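Asks: A structural model of the following input is requested.
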Amino acid sequence: MLTTTLDVTTGDRERVLDLTRDIERFLREGGARDGLLNVFVPHATAGVAVLETGAGSDDDLLDLLGVLVPCEGPAGRGWQHRHGTPGHGRDHVLPGLVAPSVVVPVLDGAMALGTWQSVVLVDTNVDNPRRTVRLSFVAG
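Replies: As a prediction, this is how the structure comes out:
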């Protein structure tokens, strides 16, 4: 098994951050061939997804999350989880919609993604600008 962590900065705004190049470098430098890659974010307020980036889908996802999980809370009555900046309770609900991990097949050392797919970190928590992402490759 190959494993490493990525330390990433998401900043002070909601972000969809493309991790694909960092993951490709990990697979290449580790000599990965065929197997499974797990991408996991060990944070209660972030998730990982496979998504098209650069054509607006990343911003569309953040817009949709804003509608589905508004800062004001369900029905505008606020969130029960209330520490942090206003609306921070929604960040703790995010992993229920955008899972904290994805598994991607790896064939001949490369992720078997579709033409427009990327692996991204989804972070709506403006209170925590630093994130850790764990990559684990298991040969098949």
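Asks: drop to CA atoms for contacts and neighbour counts, all remaining ones
Replies: Noted.
Asks: these two touch, right, residue 28 and residue 107?
Replies: No. Judged on Cα atoms under 8 Å, residue 28 makes no contact with residue 107 at a distance of 11.8 Å.
Asks: compare the two (neighbour count), which wins?
Replies: For residue 28 versus residue 107, the count of surrounding residues by other Cα atoms under 10 Å is larger for residue 107: 16 against 13.
Asks: which residues are in contact with the residue nearest to that one when sequence neighbours are not counted?
Replies: Leaving aside its chain neighbours, residue 107 sits nearest to residue 34 (4.5 Å; criterion: Cα to Cα, 6 or more residues apart in numbering). By Cα atoms under 8 Å, 6 or more residues apart in numbering, the contact set of residue 34 is 105, 106, 107, 108, 109, 139, 140.
Asks: following up with a second sequence; could you model it the same way so I can compare the two?
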Amino acid sequence: MKSVEIEITTGRRAVVHDLSEQAQKFLADCGATDGLLHVWVPHATAGLAVVETGAGSDDDLLAALDDLLPRDDRWRHAHGTPGHGRDHVVPAFLPPYATVPVLDGRLALGTWQSLCLVDTNVDNPVRKVRFSYLAG
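Replies: Reported below is the predicted structural model:
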């Protein structure tokens, strides 16, 4: 297995950050052919999603999270900025892991699919993401 950890600066606002290019570069760097790419986010307040980006779906995802998990004072986990407790619930809906098939050295994503880091935690502007390639 080959593995690398990268840092992503997400800033101080909720974001859907497309990791597809970085994942593809990792696969090229390790000479991937057929196998699996596993992606892991070692944070309690971020997750991964396979979603279309650039056509509004990424913004819709953040809006849906805001509707489902409002940033208000209802949360028992109460440190950080107001409503930060909801960020600790996000990984239950968007898990901190994803596995994508790799065929002929390329991510086997659908036409409009992107592999994305979803970070709603405005208190932590830098995230780590681990890519691990397992040859088939």
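Asks: by neighbours, which of the contacts of residue 34 of the first structure wins?
Replies: Neighbour max across the contacts of residue 34 of the first structure (other Cα under 10 Å) = residue 106, 21 neighbours.
Asks: residue in the second structure paired with that one?
Replies: Alignment note: residue 106 of the first structure maps to residue 102 in the second structure; criterion TM-score structural alignment.
Asks: what's the mean distance for the helix or strand containing its match versus the first structure?
Replies: Taking DSSP states H and E as the criterion, residue 102 of the second structure maps to strand 97-103. Taken over the aligned residues, the distance from strand 97-103 of the second structure to the first structure averages 0.4 Å (mean Cα distance after the TM-score superposition for the first structure).
Asks: re earlier: the contacts of residue 34 of the first structure into a markdown table, with extra columns for distance to residue 70 of the first structure?
Replies: Formatted as a markdown table, the contacts of residue 34 of the first structure follow (distance: Cα to Cα, whole Å):
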| residue | distance to residue 70 of the first structure |
| --- | --- |
| 105 | 34 |
| 106 | 36 |
| 107 | 39 |
| 108 | 42 |
| 109 | 40 |
| 139 | 41 |
| 140 | 42 |
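Asks: list the buried ones in the longest helix along the first structure?
Replies: Across the first structure, the helix with the greatest residue count (assigned by DSSP state H) is helix 57-68. By neighbour count with 16 or more other Cα atoms under 10 Å, helix 57-68 of the first structure contains the buried residues 58, 62, 65.
Asks: how many other residues sit next to residue 122 of the second structure?
Replies: 18.
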